[in-house]
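A.B. asks: Sequence and predicted structure are below.
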Amino acid sequence: MESYTAVKHLHVSAAYLSVMFFVLRAFWSVNENSVLKARWVKVAPHVIDTALLTFGVALAVMLNFWPLPGWLTAKIAALIVYIVLGTVAIKRGATPTVRASFAVAAVMVFAYMLGAANQHSALSWLAAM
């Protein structure tokens, strides 16, 4: 279980790093900051998210999650929604207001994913009540 704990901590750390960098990039996008065009700003999210996904898949394999439990299926579906909202927040939103609104929605979906993972329930944080 020692390797499981290490992979879990790496996955959680990558998740927090990913959302923190997303919030920073969303802030830059809303403020139309040219730093968004910097190469490192374009590359870093792919590196972070690749690590996040790799550690997540490793955890699923270590825990023999097949078929996927409902909470994990819900988390993956929410991840797709998070990605779509995030692209509008960072790149595709026509105005700063639209980008800010989509950024807030994306962070809310991230919070749902965090709750689904912590509670092992598709009800996310509602399962704790």
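C.D. replies: Yep, it's here.
A.B. asks: use CA for all of it now, contacts and neighbours both
C.D. replies: Noted.
A.B. asks: I'd like to know how many residues surround D49.
C.D. replies: For D49, the neighbour count with other Cα atoms under 10 Å is 17.
A.B. asks: Contacts only, for L114.
C.D. replies: Residues in contact with L114, defined by Cα atoms under 8 Å, 6 or more residues apart in numbering, are S124.
A.B. asks: Please compare the first structure with the one that follows:
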Amino acid sequence: MLEHYMTLKHLHMTAAFASLAFFIVRAWWSVQSLPLLQARWVKIVPHIIDTALLTLGVMLAVMLNFWPLPSWLSAKLAGLVIYIVLGTVAIKRGATPTIRAGAAVAAVAVFIYIVGAAIRHDPLSWLA
């Protein structure tokens, strides 16, 4: 199964950046209060991308026998939870455009942290 590692890793990375790109677009639409945000496909596509992202991540963790989870992967998962919470504020739950914009910026910062933890294999991310 390790022969598929690079393919899965690159698919995971592609899904991560697709998720981020579509998040930024939707956050912008939310801040601008554009009705396109309510389109059915806009509500479905993120779930497809994020399901692929999570599935590929789990497949990689299983393939590499990451149990117990290394500290950097645990930090990455904690960052993911924070990213999701901030994302819901940025797109749905923020009461004002300013709150939604602030949550979107914070979510992107957390995404950058997650990428750093993944690349450096260190929970300190880019600070290590």
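C.D. replies: That came through, no problem. No experiment lies behind these values; they were computed from the predicted model shown.
A.B. asks: hey, which helix is longest across structure 1?
C.D. replies: What stands out as the longest helix in structure 1, according to DSSP state H, is helix 2-30.
A.B. asks: count of residues packed around N64 of structure 1?
C.D. replies: Neighbours of N64 of structure 1 (other Cα under 10 Å): 10.
A.B. asks: And the longest helix of structure 1 against structure 2, how far off on average?
C.D. replies: Here the mean offset of helix 2-30 of structure 1 against structure 2 after fitting is 0.3 Å, by mean Cα distance after the TM-score superposition for structure 1.
A.B. asks: Relative to the whole chain's centre, how far out is the helix or strand just after that helix?
C.D. replies: Following helix 2-30 of structure 1 in sequence order, the next helix or strand is helix 39-62 (DSSP states H and E). Between the centre of helix 39-62 of structure 1 and the centre of its host chain there is 10 Å, according to Cα atoms, centre = their mean, to the nearest Å.
A.B. asks: list the buried ones in helix 39-62 of structure 1?
C.D. replies: For helix 39-62 of structure 1, burial by neighbour count (16 or more other Cα atoms under 10 Å) applies to P45, I48, D49, A51, L52, F55, G56, A58, L59.
A.B. asks: Which other helices and strands does it contact?
C.D. replies: Packing partners of helix 39-62 of structure 1 (3 or more Cα pairs under 8 Å, 6 or more residues apart in numbering; DSSP states H and E): helix 2-30.
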